[in-house]
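Undergrad: Can you look at this prediction? I've put the sequence above it.
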Amino acid sequence: MVTGDAGAATAAEPVRYLPWGTVTDRFWTTGDGGTGGAGGRSETGGDGRAGGDGGRVTGSPAEAGAASHAEADSPAGRAAGAEVLAAVMALAAAGDLGQASSRARRREEEVRRAFGDRHPELVDIGEVRGYLAHLAADHATAVRRYLDVLRLRAELHGPDHPDTELAVRRTYSLWRAVPAADALAVGPELLSTVVSLLGPASVAGLHIANRLPGLLRASAPLPPT
């Protein structure tokens, strides 16, 4: 599990968009919610990967793809992927974001070449790459990578799966943390993705739709004086 401070967060404003982070059930009712505490729900399994089953995809339609991914989803395959991501985050913690991003990209390319575009490990890699982009101040790319992961989670698990719900919350939390201009640039894609998965009356969709007009006003040029 990735830990640490993204730089912008304080003790009163904890980071809520770390890969595989914890999001409480009070998330929407308290603005951006919080992490940990009573009533909180962690999405991490015993090995720190997303999902209570250790990151493995379960249920239909994931079962259809499980056999073709058996090698990479074996204990040895999962260990190899976890080792790479641990090395990536060690590089990032040491301040070498360039090398961290390159190593994560290479791992993603390796997995795609070997197993296609629907392998569960791409969820882990995608969130880490999005977080690295955020650390590098490439905020629009960061949100778009989280959106890619959200769509993949929904495809693998289904839109009603708890992992998908938690990915929506993390993506929304990251979007709220980026500068207004970047948030406005990716806001329509975020809204359309959430609406397509959860519906226009979903809590997430309403929060996003309610925030977009304010971003538009904040980004408008000031009238000449």
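TA: Here it is on my side, so go on.

Undergrad: When you work out contacts or count neighbours from here on, use the C-alpha atoms and nothing else.
TA: Fine.

Undergrad: how about the helices of this protein, start to end?
TA: For the chain, the helices defined by DSSP state H occupy 62-66, 75-93, 97-115, 121-135, 139-157, 162-177, 180-198, 203-219.

Undergrad: now those helices in CSV, with mean neighbour count and distance to V15?
TA: Below are the helices of the chain laid out as CSV (neighbours: other CA atoms under 10 Å; distance: least, CA to CA, whole Å):
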stretch, mean neighbour count, distance to V15
helix 62-66, 16, 30
helix 75-93, 16, 16
helix 97-115, 16, 19
helix 121-135, 24, 11
helix 139-157, 23, 15
helix 162-177, 23, 8
helix 180-198, 19, 17
helix 203-219, 15, 18
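
Undergrad: Those: which one's closest to A9?
TA: helix 162-177 (9.0 Å; CA to CA).

Undergrad: So for D53, which of the helices of the chain sits nearest?
TA: helix 162-177 (10.9 Å).

Undergrad: List the contacts of that closest one.
TA: Contacting residues not belonging to helix 162-177 are listed as 16-18, 21, 23, 27, 32, 43, 50-51, 143, 146-147, 149-150, 153-154, 157-159, 183, 187, 194, 204, 208 [CA atoms under 8 Å, 6 or more residues apart in numbering].

Undergrad: okay, pairing it with this:
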Amino acid sequence: MSTDHTLYAPWGVVTPHFWREADATTGLAAPAAVTPAPGAKAQAEIPAPPAEYQPRIAAVTDAFAPPVDAQRLASANLEAEKLDEEFTASYGASHSYTIQVRELRGWIAHLMNQPAVAARWYLHTTGLQMQVWGVAHAFTRDSADRAVQHWRGVTDSVERRSLATELLPMLATITGDNSEVYRTVRKIAAPRADG
């Protein structure tokens, strides 16, 4: 497995300082925190969560620093789950704070070597991003890309096929059913019978 995790990292490279880089005046994340798709027009930035949550989020992202430690990741996973519950209760499932925490949960699953769980988190956040930003937005497309990248890491053939079936409707909407990625996933979801 590659040690370069930038393909999967939400909003660029996740570091312990990711959520701390907000402009105190606007509350928006620094532009470097979001890397738009090549050729994309300037798009909205993700606001940083309220200050009272930032130390807890920083504790979660601190667990991402090498060397990867299973115990630190388990603790980060529990804290991310609590943050998810709190953000969902306070802001709703479609709020950017909630979506960001759920993407962090996908990243934690990746670091815990759970590619199917990670893919499902990103499949979920893709649906939320579609509601908030629309199909063509870079955030939506990036979540979709991460879902597919993590799906590619699933080695169990039954799980891989099941997850491929879940990915197809999202890919049809995001990339179109004539796209190469859609056709690749469809081959796994519905392999042709021999004879």
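TA: Perfect, thanks for sending it. Keep in mind it's a predicted model, so treat the numbers as computed, not measured.

Undergrad: could the helices of the first structure go into JSON lines alongside distance to A9 of the first structure?
TA: JSON lines is the format used below for the helices of the first structure (distance: least, CA to CA, whole Å):
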{"stretch": "helix 62-66", "distance to A9 of the first structure": "36"}
{"stretch": "helix 75-93", "distance to A9 of the first structure": "16"}
{"stretch": "helix 97-115", "distance to A9 of the first structure": "19"}
{"stretch": "helix 121-135", "distance to A9 of the first structure": "12"}
{"stretch": "helix 139-157", "distance to A9 of the first structure": "15"}
{"stretch": "helix 162-177", "distance to A9 of the first structure": "9"}
{"stretch": "helix 180-198", "distance to A9 of the first structure": "17"}
{"stretch": "helix 203-219", "distance to A9 of the first structure": "20"}
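
Undergrad: of all the ones you listed, which lies closest to A11 of the first structure?
TA: Of the helices of the first structure, nearest to A11 of the first structure by CA to CA is helix 162-177, at 14.9 Å.

Undergrad: nearest spatial neighbour of whichever residue in the first structure pairs up with I99 of the second structure, skipping sequence neighbours?
TA: Matched to the first structure by TM-score structural alignment, I99 of the second structure sits across from V123. What sits nearest to V123 of the first structure in space, not counting adjacent residues and going by CA to CA, 6 or more residues apart in numbering, is V149, at 5.4 Å.

Undergrad: when you align them, which residue in the second structure goes with that neighbour?
TA: Match for V149 of the first structure (TM-score structural alignment): T125.

Undergrad: Looks like that match contacts I99 (just checking).
TA: Yes. Counting by CA atoms under 8 Å, T125 of the second structure does reach I99; the two are 6.1 Å apart.

Undergrad: How much space separates the most centrally placed residue in the second structure from A189 of the second structure?
TA: Geometric centre of the second structure, nearest residue: E103, 3.7 Å, by CA atoms, centre = their mean. Going from E103 of the second structure to A189 of the second structure by CA to CA, to the nearest Å gives 24 Å.

Undergrad: ok, now S2 of the second structure?
TA: In terms of CA to CA, S2 of the second structure sits 25 Å off from A189 of the second structure.

Undergrad: And for D84 of the second structure?
TA: Distance from D84 of the second structure to A189 of the second structure, by CA to CA: 31 Å.

Undergrad: before we move on, what about G127 of the second structure?
TA: 20 Å.

Undergrad: and the residue opposite V88 of the first structure in the second structure once aligned, what is it in contact with?
TA: Applying TM-score structural alignment, one finds that V88 of the first structure aligns to V60 in the second structure. Contact analysis of V60 of the second structure by CA under 8 Å, 6+ apart lists S75, A76, N77, E79, A80.

Undergrad: you'd agree the last one is up against E103?
TA: It stands for A80 of the second structure. No. At 9.9 Å, A80 of the second structure and E103 do not qualify as touching, with contact defined as CA under 8 Å.

Undergrad: if I look at R120 of the second structure, how far off is R105 of the second structure?
TA: Taken as CA to CA, the span from R120 of the second structure to R105 of the second structure is 10 Å.

Undergrad: Report how many residues lie close to the closest residue to V13 of the second structure other than its chain neighbours.
TA: Computed as CA to CA, 6+ apart, the closest residue to V13 of the second structure that is not its neighbour in sequence is T6, at 5.7 Å. Neighbour count for T6 of the second structure, taken as other CA atoms under 10 Å: 11.

Undergrad: and T6 of the second structure, how far is that from S96 of the second structure?
TA: Applying CA to CA to T6 of the second structure and S96 of the second structure gives a distance of 21 Å.

Undergrad: Also M1 of the second structure?
TA: M1 of the second structure is 31 Å from S96 of the second structure, by CA to CA.

Undergrad: Which residue of the two possesses the greater neighbour count?
TA: Each of M1 of the second structure and S96 has its neighbours counted (other CA under 10 Å); S96 has more, 19 against 6.

Undergrad: tell me the contacts of that one?
TA: For S96 of the second structure, counting by CA under 8 Å, 6+ apart, the contacting residues are I46, P47.
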